[in-house]
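Enquirer: need a 3D model of the following:
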Amino acid sequence: MCRWAAYRGKPLYLEELVSSPAHSLIEQSHCATRAKTATNGDGFGIAWYGERPEPGRYRDILPAWSDCNLKSLARQIRSPLFLAHVRAATGGGTRRDNCHPFVHGVWSFMHNGQIADFEHLRRPMESMLDNDLYAARTGATDSELLFLLAKQFGLERDPLAAMAETIGLVERLAAQLGRKVLVRFTAAFSDGRTLYAVRYATDLHAPTLYAAPMDRTGGYCLVSEPLNDDTDAWVEIPDGSAVVLGEDGIDVQLFAPGSHAPAKGNLAVAG
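Expert: Modelled structure (predicted):
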């Protein structure tokens, strides 16, 4: 399973999530504590928003701990919204096109999880993309395909409804084909203005997701596992939830595949 971290708020140097904390994302790349595998060395990536609508992006197949360019970029780049990911491959080779985050237009997306029997579902899933989105697919992962399907289903109009429709489609397709119905999905995605995250699993064993305020900026970070030992600061996002980080702060909603009716949750995040 992969590890990731995302931030939205006043501009912040990427290193404050990626490399500086005691349990930074780079530290998690070789010593994750809340994942099935402690090592996430199959590549990494960062996507950040600045003065242009579309995000900048840097990805490579090296382990995050061994790439000096990543530490240098994280120290120099300051952004109000960014996504960072270290990969433990469950499908698709170790190549740059398979490293997260994935980008299409102004949207960026990263994922931790899996689709059971994906090799049997991949072709019918790809057939649902229009020609432009099919041509935009450069890698071989289930993650990139989920992202493009969400684009197909209206990510720009209603991001959470599009993601719910995408996951519902995968579950229905697996059932129709007589395959194992299992989606584990903890993802973050953004259009450069709002940061969204979803934690969901068919079997109620979704990969972890935590939220905490960044006191100095008034912003929030979302992470696969806490970046430090300040247990009072970190709140675990429940399975079956969506998070929306926008101008008005953080909102946690119920999330279910197939349909999405926004409803404010009662999650309290310190700050």
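Enquirer: please count neighbours and contacts with C-alpha atoms only from this point.
Expert: Fine.
Enquirer: what is the neighbour count of the closest residue to residue 143 other than its chain neighbours?
Expert: Nearest residue to residue 143 in three dimensions, chain neighbours excluded: residue 111, at 6.1 Å (CA to CA, 6 or more residues apart in numbering). By the criterion of other CA atoms under 10 Å, residue 111 has 28 neighbours.
Enquirer: which parts of the stretch 1-150 of the chain are strands?
Expert: Under the criterion DSSP state E, counting those that start in this stretch, strands of the stretch 1-150 of the chain are mapped to 3-13, 44-48, 56-60, 78-86, 102-104, 107-115.
Enquirer: residue 246: which of those is closest?
Expert: strand 3-13 (7.8 Å; CA to CA).
Enquirer: pull out the buried residues from the closest one.
Expert: Judged by neighbour count using 16 or more other CA atoms under 10 Å, the buried positions of strand 3-13 are 3-9, 11-13.
Enquirer: closest one to residue 37 out of these, please.
Expert: residue 3 (10.2 Å).
Enquirer: picking up where we left off before, would you list the buried residues of strand 3-13 in JSON lines and tack on distance to residue 52?
Expert: Converted to JSON lines, the buried residues of strand 3-13 look like this (distance: CA to CA, whole Å):
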{"residue": "3", "distance to residue 52": "27"}
{"residue": "4", "distance to residue 52": "23"}
{"residue": "5", "distance to residue 52": "22"}
{"residue": "6", "distance to residue 52": "19"}
{"residue": "7", "distance to residue 52": "18"}
{"residue": "8", "distance to residue 52": "16"}
{"residue": "9", "distance to residue 52": "17"}
{"residue": "11", "distance to residue 52": "15"}
{"residue": "12", "distance to residue 52": "17"}
{"residue": "13", "distance to residue 52": "18"}
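Enquirer: one more to line up against the first:
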Amino acid sequence: MCRWLAYSGNPLQLETVLFNAKHSLIDQSLHSRLGHTTTNGDGFGIGWYGHPTDIPFRYRCIQPAWSDRNLREAARAIHAPMFVAHVRAATDTPSQETNCHPFRHGRWLFAHNGLVRNYPAVRRDLMVAIAPELFPSIEGSTDSEVLFFLALTFGLELAPVTALERMVAFVEETGRRHGVDEPLNMTVCATDGEQIVAARYSSERQSRSLFHNTSFRHLHELYPDDPRIAMAGQDAFLVLSEPLADLPGWWQEIPESTVMVARGGEIEQFPFEPQVA
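Expert: The predicted structure is shown next:
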């Protein structure tokens, strides 16, 4: 499928996690250890915020992430307090720039790993449910972008967790109406520059992998001489498909059917329970 990560904390140079870590996102694009596919070479994207209230910047490309020299230059130049990065393995839809994550609407960025099963059969019903005022903003053909615009339709900008739960319930109901037994598998990230909302859920309760860092305050005590930890600060939060390094005590797997919300150094975890709107 895909691999992604999202970060919030002190401004961090993007190459720290995209290139420099032992099992960086670029390494995962070639040698994923926990993904459904080993190679994720059908395009990539990064989205970052200069200021929480600004519309985020994006750079997306259909080339494999490991061969894009401009990405390496950008990752070296950009320092951001919040960003999302994604490497894609396409399912059902073509490799094109508009299908590369993260997707953007206003201040919101959205990234997804997984799939809507039998998407061609349910695509029309899902798209018809998107709010008319949002529909013109859809650029690509992926199930992931449709999930994003459904979440916006169900109130992502006002109540992110509830909107994601309503989106999932609608996708599952639509899929089962079309005879799809396990309609959805996902890890998703949505952020507006002030918070990161990350959910792990699947209809079959066997979701793709998802991890987050443990307390950076604790990590400072465990690894006082590691400059990467010092740079991020004590309130940093990183959520990602696969750990970046094999450091004991650094990573914790997010449980099945769980959503995490990170905002201003506070991290909360809740059961993820799809609910009909």
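Enquirer: on that earlier part again, show me what the residue nearest to residue 143 of structure 1 aligns to in structure 2.
Expert: Taking TM-score structural alignment, the alignment pairs residue 111 of structure 1 with residue 112 from structure 2.
Enquirer: quick one: contacts for its match?
Expert: The contact partners of residue 112 of structure 2, by CA atoms under 8 Å, 6 or more residues apart in numbering, come to 2, 4, 101, 144, 186-189.
Enquirer: farthest pair in these?
Expert: 101 and 186 (14.1 Å).
Enquirer: between the two, who's got more neighbours?
Expert: Per other CA under 10 Å, whichever of residue 101 of structure 2 and residue 186 has more neighbours is residue 101, with 31 against 22.
Enquirer: spit out the contact partners of that one.
Expert: 44-46, 60, 85-88, 110-112.
Enquirer: ok, of these, which one's closest to residue 53 of structure 2?
Expert: Comparing these against residue 53 of structure 2 with CA to CA places residue 110 closest, at 16.4 Å.
Enquirer: quick one: the closest one and residue 102 touch, right?
Expert: Yes - counting by CA atoms under 8 Å, residue 110 of structure 2 touches residue 102, with 5.2 Å between them.
Enquirer: secondary structure element for the nearest residue to residue 121 of structure 1 once chain neighbours are set aside?
Expert: Closest residue to residue 121 of structure 1 apart from its sequence neighbours, by CA to CA, 6+ apart: residue 174 at 6.9 Å. Using DSSP states H and E, residue 174 of structure 1 sits in helix 159-176.
Enquirer: could you give the angle of that helix to strand 107-115?
Expert: 30 degrees (axes from the mean of the first three to the mean of the last three CA atoms, to 10 degrees).
Enquirer: which residues does helix 159-176 of structure 1 contact?
Expert: 121, 125, 146, 149-151, 153-155, 180-183, 196, 242, 255-261.
Enquirer: for structure 2, what spans make up the helices?
Expert: 15, 25-31, 69-77, 119-128, 143-153, 160-177, 216-222, 227-232 (DSSP state H).
Enquirer: dump the ones you listed to CSV, plus mean neighbour count and distance to residue 210 of structure 2.
Expert: Shown next, in CSV, are the helices of structure 2 (neighbours: other CA atoms under 10 Å; distance: least, CA to CA, whole Å):
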stretch, mean neighbour count, distance to residue 210 of structure 2
helix 15, 21, 21
helix 25-31, 23, 13
helix 69-77, 14, 23
helix 119-128, 15, 23
helix 143-153, 24, 17
helix 160-177, 21, 17
helix 216-222, 15, 18
helix 227-232, 15, 20
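Enquirer: right, and these - which one's nearest residue 265 of structure 2?
Expert: Proximity of these to residue 265 of structure 2 was assessed by CA to CA; the nearest stretch is helix 216-222, lying at 10.1 Å.
Enquirer: let me see the residues that make contact with that closest one.
Expert: By CA under 8 Å, 6+ apart, helix 216-222 of structure 2 touches 229-230, 233-237, 249-250.
Enquirer: do the same with stretch 39-59 of structure 2
Expert: Under the contact criterion CA under 8 Å, 6+ apart, stretch 39-59 of structure 2 has outside partners 1-3, 28-32, 60-65, 80-90, 95-97, 100-102, 104, 106-109, 192-194.
Enquirer: whichever of those residues end up buried, select them in PyMOL.
Expert: Under the burial definition 16+ other CA under 10 Å, those of the contacts of stretch 39-59 of structure 2 that qualify are selected in PyMOL by:
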select buried, resi 1+2+3+28+29+30+31+32+60+61+62+64+65+80+81+82+83+84+85+86+87+88+89+90+95+96+97+100+101+102+104+107+108+109+192+193+194
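Enquirer: relative to residue 133 of structure 2, how far out is residue 25 of structure 2?
Expert: Note on residue 25 of structure 2: its distance to residue 133 of structure 2, by CA to CA, to the nearest Å, is 35 Å.
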